[in-house]
Structure formats: structure tokens, C-alpha cells
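Asker: fold the following, please.
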Amino acid sequence: MTRPRFLPDNFTLTLIATVILASLLPASGQTAVAFGWVTNLAIALLFFLHGAKLSRQAIVAGAGHWRLHLLVFSLTFVLFPLLGLALKPLLSPLIGKDLYMGMLYLCALPATVQSAIAFTSLARGNIPAAICSAAASSLFGIFLTPLLVTLLLNVHGDGGSTVDAILKISVQLLLPFVAGQIARRWIGAWVGRNKSWLKFVDQGSILLVVYGAFSEAVNEGIWHQIPLWELGGLVVACCVLLGLVLVASTLLGKAFGFNQEDRITILFCGSKKSLATGVPMAQVLFAGATMGVLILPLMLFHQIQLMVCAALAQRYAKRPESIPEMMGQVDP
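Answerer: Coordinates of the predicted model:
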């Protein structure tokens, strides 16, 4: 019997369990210090494997679709932040100052890679363009997100400046990614054969960061700082933000004359925010209890976007095939 798509998947349940574990048994003292080192190594391994998995040929294949990429980047790095600022009169009293800052951090993040491509594929969108757009968003986010965080939250990271934050993120995230790209010629085939279990590196590193962040936050009394009604308001806030971006993505895709396959790619690449990138970046840009509060909106938004986009992808997948799709299946 298959699990209904509206129910959380195993990783979502594990993520919830990790937050509960950190709430009941938080790491502290020297244990927390050692745990931080292990977490940093896991993050480096995560981005190294991302570099080894990502095909340069696939990126080149979709790189020429610049109008689509420009619209996706505008949705990710312009519309999201503008909506975050515009919704302040509604969100700030609804969820409180700290969670609202978490919403702004969410708005500053790049798009996902895996889920955006997976949903585009399921919905029969433009897959090469999705690969290029999502990958480029993730890479550009290493530089753009610290700048947006500085503008939106007036936060400069541990180094005291935006440049220091970018350099720190580049060393911790971009350098392992580049190393993975270089090593791809030797380990790319092995990574491709073993991607079914290497996904646990992705998930495991996220769980480590979440546990560490919430352990430190719990030690500082996070659950005593956030009332239950604010958590309920956060669910509403995430749904409103996602709904606005989905509607805007659909309308703009039609207004600029993109075909159905491209509009699907714009929808799924332009409406996503990356948990896999956002949590490690928060590890660099923020610290202590603040980080636990700031990533809470991201964690919730991530689960909502997965469930909503899974339903949308299934709906698109059931549509009749277009003429270009049918012609693409005929041998010349």
C-alpha cells in the first residue's frame, strides 16, 4: 500500500523527530563543540558530493534558455524578498519579530536543486532548463544570499561584514563543491551508481545541523520564547507566501509567452527555497538561539512546498501530451 501524497514522507517525520530529540536531549558543553566539528565535516562532504553528482553537460544543455533563467532568478531573489518586506504589516504581529526575521531569511535563500528537478520531471516540464536553472540558483545563492541577508535583516555574519560572510560560505560550501566537480572525472560514475544511498549524506547532514541548532536554541529557552499561537500563525504565513509565489510564477510565465513545458519549469524552480543550502548557510551566518528560530520558518516552508508541489506535479503529469512532446518521442 502506497503512502498518500498529502502525508509527510519519512524524511519529514525524521526531521520532526530530530527537533523533538533536541528539545528533550539537547547537546551541551564539550559534546556540543565536538558535534559542531562533525556537522561541519558532514556539510563539506554534502557539497563535495553535490559537485561530483552535477553533470556539466546537463548544465550546458539548458544554459541557453536565458529568458527562463532570468525569470526564475527574479522570482527567487527579487520577488520573494519584496513579498517578505511587503507582508511585514501582516506577518510581524502574526508571528512575532524573531519568526518574521526567519521568514526574511527564507526569502533570501536560493532555490532547491533535487526537488525542483524531480517535480519538473514528474510534471513533464523542460528538464535540461530546470537542471541549469536550479543549479545556477544554488551556486549564485552562495554570493547573493549573504548580500540579501545584510539588506533584509541587517546581519553580517561572524566576520562582521558581508565580504567576510561570503568568503566564509565560499570556503565551507563552494570550495568542497568545486573539489567535487574536479573529482567528478574519477568518482562521477561511482557516485551515479550509488546515488540511492548517498542521498542519506544529504539528509544526514541536514539532520545534524538541525539537531545542533535546536540543541543550542533549547539551551537558551527557544520553546519558552515562541507562543503556540505564533507557531500557528507561522503555518498561515508560509502558506500565504507560497501561494502568492505560485500564482505569480504562473501568471508571469503566461505573460512572457513561455510554452507549457517552460511554465512548469518556472513554477517549480521559481517557487522553491532550499533547506539543504539554507540550513548550512545559517550555520555560518547565525549562531545560538537566533539560528534555531531563524531556520524554523524554512523547515516548515520546506515541508509545505513539497506537499503542495507534489500535488501540482501529479496534476500536470495527467495532462494530454503536447505536440512537441509527441514529436520528441518519434524516431527520425
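
Asker: from here on, just use CA atoms for contacts and neighbour counts.
Answerer: Will do.

Asker: so what touches stretch 253-270?
Answerer: 68, 71-73, 75-76, 111-112, 116-117, 119-120, 123-127, 129-130, 133-134, 245-246, 249-250, 309 (CA atoms under 8 Å, 6 or more residues apart in numbering).

Asker: tell me the SS of the nearest residue to residue 201 once chain neighbours are set aside?
Answerer: Nearest non-adjacent residue to residue 201, counting by CA to CA, 6 or more residues apart in numbering: residue 46, 6.2 Å away. Using DSSP: H, G, I helix; E, B strand; the rest coil, the structure places residue 46 in helix.

Asker: do the same with residue 320
Answerer: Assignment for residue 320 (three-state DSSP): coil.

Asker: related to what we said a few turns ago, what about the residue nearest to residue 201, how many neighbours?
Answerer: 26 (other CA atoms under 10 Å).

Asker: please give me the structure for this one as well, since I'd like to look at both together:
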Amino acid sequence: MGPVRRVVARVDWFVVSLLLAVVVASFFPVRGQAAEGLEVAVVVAVGWLFFLYGVRLPTKEAVDALRDWRLHGSVLAVTFIVFPLLGLAVQLVPSSVVPHDLKLGLLFLTLLPSTVQSSIAFTSIARGNVAGAVVAASFSNLAGVVLTPLLVAGLLGGAVGFAVDSIGTIGLQLLAPFVAGQLLRRWIAPWVLAHKRLTTLTDRGSVLLVVYSAFSHGVVDGIWTTVDVGSVVAVVVLCCVVLAVVLTFTSVLGKKLGFSRADRVVLLMCGSKKSLASGVPMATVLLPAASVGIMVLPLMIFHQIQLIVCAVIARRMGDAAEPEPART
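Answerer: Just a heads-up that it's a prediction; the model follows:
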């Protein structure tokens, strides 16, 4: 039972739940009036998610980011410049290898902010600058609320039919709840932090609802007629290549800039992540409903790959780090 328990403990049950949501949507998609009701529920869920993001992100940490501008600026540059350039490079892959919509999905994932929880956790495991990781990851998500929609409009706009009218929707569904969370956090944050398990369940449940809705819509529109096993394998390979390039780049960049080991860990762990929790709800607002399902598929694949790879790297870096001197 020992090995079995260890395997079970390492399973990312959130990812398993997301895959189950895709399976359920594939066999039991919603249609008609039920689909209209689900769309309303998704709008509420997305608003709730970004309200919670606003409550959870300490404004002071974003302001503090300006003090160590070299580190946090480097993380932002990798997240919102290097990654998008790689996403554009992926578009050169022939559509006979990867369908057009999946290539656009790969580009979309490169436009997203970094993760928060996993970036901080892996930085801690690798014995890096945890405080720096908290600020870098938080600042990335704060910037992503504005930068990701701008990048989607600029790089994906023509391909997915991004309209100027979408700006109002973005403001109502993403920015307004986020700002409200920031304004109310001094009163609400203590309760949210005290009931972390409850809020985690509700925001993860919201993401599951959004994934189910996206794939349900996609199934009705014939998503699985355009995606085959070969295409999925090609996406997995491309995700691995993109992650490998970013990990190598951040590792070299940290040394070139003369960062301490602890700060190099921050750049490596925060700069190489893309947020599934932010990406899925953003996709429902920024992308056409008919293409959301297929375009978030690469993000779901990349999310799992980055967790596995970075967990191994973080563990090895932590084991190789010099032990901290004992306190007297």
C-alpha cells in the first residue's frame, strides 16, 4: 500500500477533475435552453473568480515589486514577451501536423500570466527566494488582467474575430470584479484567508464549470471531428519544446544578469509557468464560444507538463542546495 499511497498523493486531482469535465461534456453536452442557462452561470463564475483574485492579491506586494525591478521585470519580460514570441513561432508548424485552432490555442496559452500557488511552492522546494516569488507571481497576475487581453487583441484578434465591443465585456467580467476585490480586500481578505478551503473549492468548482461549458459548446460544434490522437501528441511535443526553451532561457538569463541563486530560482519557477486557473475563465471572455473548448486544450496539456517537470527540477535543486547554517 505504501507505493500506491505515494502515487495517489502525487496525483493532481484538480487536473483529473478537469479531464472528467471534458469526458462528461463529450458524452452529455448541454443544448438549447439549458445551454443558455449554463452561459449565465459561467458569466457569474468568471466574475466570482476574478473577484477572489482581487481579494487575494495584496496590493502592497505589487507596489513592492517596483523595488526589485530587475527580478520582477525579468519575470514579466519572459511571461509576456519571450513566451508570446514562442507562441508565434509555433504558428509556423504546418496545419497538417497541428490543426489551426490548436495552434491558436498554443499561442493563447503563451499570452497568459504566471501561476501563483505552484510558482511559490516550487520556489520554496528549490530553496529559492520565496518572498520574491510571492511578489513576482502576484505582480504577473495583476499585470495579466490588462496585458493578456491586449496581447490577445493584438496577436489573436484577426484570427479569432476579437472585436472592439469585447473591451466592454472584458471590463465588466474581468476588470470590474478584480477591482472590486482589491477595494474590498481589507474587509474581506481575513475571512477569505480563514476559509481558504471553502474558497478554493468554490473557485476550482467555477473553473470546472467553465471547462464543462467550453467543451460542451465545442462538442455541439464538432470539436472531436477536428482533433485526433496524432494532433494531441503533436501538441504535447510542442508544449514540451516550449517549456524546455523557456526553462533554458530563464536559467541562462538569471546567470547573465548576475542574480543570486535564490533569485535565479524565482526567475526559473515564476517565468516558466502559465496559469490554468486564470487562463480558462479568460478564454471564455476573450475568445469566441465556439472555439474556446479546442483552444484551452493545449493549456490543459501544458499545465500538467509544467507541474511534472518543474516538480522534478525543484526537488533536485532543493536537494543540491547548500544547507542553511544552524541558528544559534
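
Asker: from the contacts of stretch 253-270 of the first structure, which ones fall inside strands?
Answerer: Residues of these located in strands (DSSP state E): none.

Asker: cross these against helices and list the overlap.
Answerer: Here DSSP state H is the test, and the contacts of stretch 253-270 of the first structure give 68, 71-73, 116-117, 119-120, 127, 129-130, 133-134, 245-246, 249-250, 309 as lying in helices.

Asker: just the buried ones among those, please.
Answerer: Buried subset of those (neighbour count, 16 or more other CA atoms under 10 Å): 68, 71-73, 116-117, 119-120, 127, 129-130, 133-134, 245-246, 249-250, 309.

Asker: so what's residue 311 of the second structure closest to, chain neighbours aside?
Answerer: residue 122 (6.5 Å).

Asker: which position in the first structure aligns with that neighbour?
Answerer: For residue 122 of the second structure, the aligned position in the first structure is occupied by residue 119, per TM-score structural alignment.

Asker: that match against residue 313, yeah?
Answerer: Yes - checked against CA atoms under 8 Å, the pair residue 119 of the first structure and residue 313 is within contact range at 5.7 Å.

Asker: list the contacts of the aligned residue in the second structure for residue 68 of the first structure.
Answerer: Under the alignment (TM-score structural alignment), residue 68 of the first structure pairs with residue 71 of the second structure. Going by CA under 8 Å, 6+ apart, residue 71 of the second structure touches 136, 259, 263, 267.

Asker: repeat for residue 86 of the second structure
Answerer: Counting by CA under 8 Å, 6+ apart, residue 86 of the second structure touches 107, 110, 242.

Asker: measure the equivalent of it over in the first structure to residue 232 of the first structure for me?
Answerer: In the first structure, the residue paired with residue 86 of the second structure is residue 83, using TM-score structural alignment. Shown here: residue 83 of the first structure relative to residue 232 of the first structure, a distance of 20 Å by CA to CA, to the nearest Å.

Asker: ok, now residue 199 of the first structure?
Answerer: Separation of residue 199 of the first structure from residue 232 of the first structure (CA to CA) stands at 31 Å.

Asker: with residue 118 of the first structure instead?
Answerer: For residue 118 of the first structure relative to residue 232 of the first structure (CA to CA), the value is 30 Å.

Asker: more crowded one of those two?
Answerer: residue 118 (17 against 12).

Asker: quick one, helices of the stretch 51-200 of the first structure?
Answerer: 56-63, 66-74, 80-86, 88-107, 114-122, 127-153, 162-169, 175-193, 195-219 (DSSP state H, counting those that start in this stretch).

Asker: of these, which is nearest residue 37 of the first structure?
Answerer: helix 195-219 (10.6 Å; CA to CA).

Asker: ok, then the element right after that closest one?
Answerer: helix 222-225 (DSSP states H and E).

Asker: in the second structure, point out the residues matching that next one.
Answerer: Under TM-score structural alignment, the counterpart of helix 222-225 of the first structure in the second structure spans residues 223-226.

Asker: contacts for the matching stretch next, please.
Answerer: 99, 215, 293-294.

Asker: again, but for stretch 92-110 of the second structure
Answerer: 79-80, 83-84, 86-88, 90-91, 152, 156, 226-227, 230-231, 234-235, 239, 274, 279, 291, 294-299.

Asker: what does the residue nearest to residue 201 of the first structure align to in the second structure?
Answerer: Checking TM-score structural alignment: residue 46 of the first structure goes with residue 49.

Asker: how about that match, what does it touch?
Answerer: 203, 206, 281.

Asker: if we can go back for a sec, only the buried subset of the contacts of stretch 223-226 of the second structure, as a PyMOL command please.
Answerer: To isolate the buried ones among the contacts of stretch 223-226 of the second structure in PyMOL, judged by 16+ other CA under 10 Å, type:
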select buried, resi 99+215+293+294
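
Asker: may I ask which two of the contacts of stretch 223-226 of the second structure are separated the most?
Answerer: 99 and 215 (16.9 Å).
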